[in-house]
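Trainee: Give the three-dimensional model of this entry:
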Amino acid sequence: MSNHERVLLAMLQHPPDPNEPLPPANRRATIFGTTLSFLILSSIAVLFRLYVRVRIVREPGWDDVCILVAATLDIIASIFVCLAVDYGGLGHHMLYLKPEAAENYLLYFYVAHAIYITNTAVIKASLLLQFLRIFKAGYMRWTCLGLLALVSLWGLGFSIVAWFPCFPVRGYWQRTTEARCYGFGFSNVDDFVNIYKAHSASNMAFDVAIFLTPLVLFGRPNLKPKSLLAMAGVFAFGGIVVAASIWRLYAISSNQAATYPYYDFTWWSPPMIILSCLEIDLAIMCASMPIFWPIIEKSLTTIFVSYEVKVTEERIDDDYGLAYELEHSRSRREGSMRSTSGTSVEGLTKDEDENKAPKYSVGIDPLSEEANMRFQTSIQSKPRPHWAI
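Mentor: The predicted model follows:
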């Protein structure tokens, strides 16, 4: 008896109620509404990020390439999830599906799941590459490089298992085909459940490790309250991503990867699929927010706040790193702007002299001709009139 026949026999021995009402997570409106809404938000975040990096600060990097790849894969996976709902019976009892609908579901799920496995590694790599802009030297840089190597090997290993669960691969969705399957290919129940738990648990562990890595920035002396608040906001958003991965692990454990209390992959899978989509979308937004949010913030500041500015030119030979990407600077090829609102470590702190007024810095338009020069600006702000907003 083939594995497919054993699963079918187990379904027949414990047939579900065909008139059972759909749980909220199994409804088409829930799956479409949640998946597509967060997909749109994450896509907008990526577009903002790329616009800022390419057109404004002109400092694109490999982290941007990775996030673009992740966003593209996310769109493809979401399309296949929606196809699984309309043409694969996702959300309904698998036993009562037509054979072609069940095969469609296995095909669509195969593609969406394999993309998810790959995407978890791509997004983590993007975040670590972004952290390398911050930590230019020292043990934190080596920590990021070590995590990047581990994540790359982890992602490669699980991606191979996800993309090639059977030999030939079509044996995954054409269950009547003679194929040798393992892991995600459902060779046996224990291996099938364990590999889902192994990936979900290791994914959560890497999420926590990457989430905790930049917390060392909170130990910087004289950290500006504004930077502290912004960093706390981004880290809190990252905490939601970690919570989603924990919730997904719990969902997989509670129904044993859609095999408990009985085999019914299309009925028990929707919560796990929705959480997978949310995890990827939230991770993409979390990685993009520090890049584009300062531009929005500065635009609002320009509207509501005015300053008298005195500008002096200063040649700076130092090469400052990106301490935190809530602000931006020019590419290292053109030099660095020393700015307390910039992306260097010193940009997180306010430099005050007891005998002098505090100095602040502002950036220049990177699209202007003066962008090739390095400036340090000293702003002396006057009290705003009582009528000012």
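Trainee: Please make it C-alpha for all contacts and neighbour counts, starting now.
Mentor: OK.
Trainee: hang on, Q256 packs against I195?
Mentor: No: here Q256 lies out of contact with I195, judged by Cα atoms under 8 Å, at a distance of 10.9 Å.
Trainee: ok, these two, which is more surrounded?
Mentor: Higher neighbour count among Q256 and I195: Q256, with 21 against 18, using other Cα atoms under 10 Å.
Trainee: The more buried one in helix, strand or coil?
Mentor: Under the three-state scheme (DSSP: H, G, I helix; E, B strand; the rest coil), Q256 adopts coil.
Trainee: what does T340 give?
Mentor: Under three-state DSSP, T340 comes out as coil.
Trainee: Quick check: the closest residue to it other than its chain neighbours vs D318, distance?
Mentor: Spatial nearest neighbour of T340, excluding adjacent residues (Cα to Cα, 6 or more residues apart in numbering): G347 at 3.7 Å. For G347, the distance to D318 equals 14 Å [Cα to Cα, to the nearest Å].
Trainee: same deal with V122?
Mentor: On the measure of Cα to Cα, V122 and D318 end up 32 Å apart.
Trainee: With T120 instead?
Mentor: T120 is 36 Å from D318, by Cα to Cα.
Trainee: can you check G239 too?
Mentor: Taking Cα to Cα, one finds G239 at 35 Å from D318.
Trainee: OK, contacts around the nearest residue to V54 once chain neighbours are set aside?
Mentor: Using Cα to Cα, 6+ apart and skipping residues adjacent in sequence, the residue nearest V54 is P60, 5.7 Å away. Taking Cα atoms under 8 Å, 6 or more residues apart in numbering, we find P60 in contact with L50, R53, V54.
Trainee: Alongside the first, I'd like the structure of this one:
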Amino acid sequence: MDTVDNGGRSQAILIVTAIFLGISLVAVCLRCFVRTRLVRAFGWDDIVMVVAMVLNLAFAICGIIGAKNGMGRKLAHFVTSPPTIGAENFRRALLCWWLGQVFYVTTCVVAKISIIITLLRITVDRVHAWILYAALYLATAVGLLFFFFTIFQCHPVNLFWNRLSERGTCVDTQILIDIAYVYSVGTAVTDLTIALLPIALIWNLRMKRRTKAAVAGILGIGCLASAAVIVRIPFVKHYQDKEFLYNTYQISIWSNVEAGLGITAGSLTTLRPLGRFFKGGSSGSHSHSQNRTSYPLSSSMERGGYRANSKRGDQERGHKIWAGSEVDDYHGVTTTIMSSHRPNPSSSEEDLNPKDDRWRMRD
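Mentor: Take a look at the predicted model:
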């Protein structure tokens, strides 16, 4: 047994899992604080992101318990353990791996749905909306494909972790590897789309360049999640290795990085009001002038172009979502994003929350 097998890879899984769980959990907690207490605009995208965080927590627990029981170790580790203990640890490690992959794919897909809902609320161009819907369908399709193949790769299902005692059949490993490649490529394309498209969405906003660069940089963090998927691809081939638990530790690590970064990137875009909060600002102290500035976070199709609905009541709430308050680089500015078609002149101020109840919660 080489020295690397003395818990080194298991320890790496534990450390990476704990770090990215902590980062994503803090980001989501701050998001909930901002959206419920500061801007008071908790919407469906926030609810979906909280669900993603719960799934990510389950994914992390699987990784931690799995690493404690042998994920990242060679078969020799289980053989040299007392027979009963070694067999039980092997079973638990495989079960945690299987459950972890199930929670991994659901975490990533749900997080992407939350981010796409948010982006759809600031999209006023029809082409951008189509791109986002295509990304949504692609992420869901490849996610469901990977999800069902992961669950039903063996018959009976528990044969995957009870392979020492159960009898049954499993899908050819090469098929699983091909499915994993399809999922990885589809996920990388989706991540890059939802990471880079927001830069185009805010490009024409009348912000200071410094603020625009900061917002674009935060939104661009999603590119790192895409990078994690790409880095993960070369290790997919290890699904068929005899030393499965030992050689797939990189898959576990990069899966945690991807899930954690995706949730964090999706939450950081909502945290701008925290700056004013910690400086002693109050979202309520400037409510008298918030209606002078608005930013589109909702959209609908109209004959004259792809533009947001106008509604005075939602205007103030929408401004809070994007800018937090008027004490910002947007002070006193009425912003209109122009699409390829000229919008109705009567709607120079667009509201940030859609009229459609499907996308937001009512107070």
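Trainee: Need the TM-score from the superposition.
Mentor: Overlay of the two chains. TM-score (TM-score structural alignment, normalised by the length of structure 2): 0.74; 308 aligned residues with a Cα RMSD of 3.3 Å.
Trainee: which among the contacts of P60 of structure 1 gets closest to Q174 of structure 1?
Mentor: Distance to Q174 of structure 1 across these (Cα to Cα) is lowest for L50, with 40.4 Å.
Trainee: In structure 2, what residue corresponds to that closest one?
Mentor: Matched to structure 2 by TM-score structural alignment, L50 of structure 1 sits across from C32.
Trainee: helix or strand for that match, which one?
Mentor: helix 8-33 (DSSP states H and E).
Trainee: Run the chain-centre distance for that helix.
Mentor: 13 Å (Cα atoms, centre = their mean, to the nearest Å).
Trainee: Counting by contacts, list what that helix packs against.
Mentor: helix 44-69, helix 249-268 (3 or more Cα pairs under 8 Å, 6 or more residues apart in numbering; DSSP states H and E).
Trainee: Point out the most buried one among these.
Mentor: For these, the largest average neighbour count (mean count of other Cα atoms under 10 Å) is found in helix 249-268, namely a mean of 25.
Trainee: average offset between that one and structure 1?
Mentor: In the superposition against structure 1, helix 249-268 of structure 2 averages 0.8 Å from its aligned positions (mean Cα distance after the TM-score superposition for structure 1).
Trainee: Next, please give the residue ranges for the helices of structure 2.
Mentor: 8-33, 44-69, 75-80, 83-120, 126-151, 173-202, 209-219, 222-232, 244-247, 249-268, 273-278, 312-322 (DSSP state H).
Trainee: Run a quick neighbour tally on the residue lying closest to S294 of structure 2 once chain neighbours are set aside.
Mentor: Nearest non-adjacent residue to S294 of structure 2, counting by Cα to Cα, 6+ apart: H319, 4.9 Å away. When counting by other Cα under 10 Å, one arrives at 26 neighbours for H319 of structure 2.
Trainee: I'd say H319 of structure 2 and Q290 touch.
Mentor: Yes: contact criterion Cα under 8 Å: H319 of structure 2 and Q290 qualify, at 7.0 Å.
Trainee: Please give the number of neighbouring residues around L192 of structure 2.
Mentor: 18.
Trainee: try the one 4 residues further on
Mentor: With neighbours defined by other Cα under 10 Å, the count for L196 of structure 2 comes to 17.
Trainee: Tell me how far it lies from I218 of structure 2.
Mentor: Taken as Cα to Cα, the span from L196 of structure 2 to I218 of structure 2 is 11 Å.
Trainee: again with I175 of structure 2
Mentor: In terms of Cα to Cα, I175 of structure 2 sits 37 Å off from I218 of structure 2.
Trainee: Tell me which of the two has more neighbours.
Mentor: I218 (18 against 12).
Trainee: Which position in structure 1 pairs with the more buried one?
Mentor: Using TM-score structural alignment, I218 of structure 2 pairs with V234 in structure 1.
Trainee: which residues does that match contact?
Mentor: V234 of structure 1 neighbours (Cα under 8 Å, 6+ apart): C286, M289, P290.
Trainee: who touches stretch 36-47 of structure 1?
Mentor: 67-68, 71, 74-75, 78, 278, 281-282, 284-285, 288-289, 292.
Trainee: From the centroid of structure 1, which residue is nearest?
Mentor: A283 (2.1 Å; Cα atoms, centre = their mean).
Trainee: which residues does that residue contact?
Mentor: Contacts of A283 of structure 1 (Cα under 8 Å, 6+ apart): I123, G238, V241.
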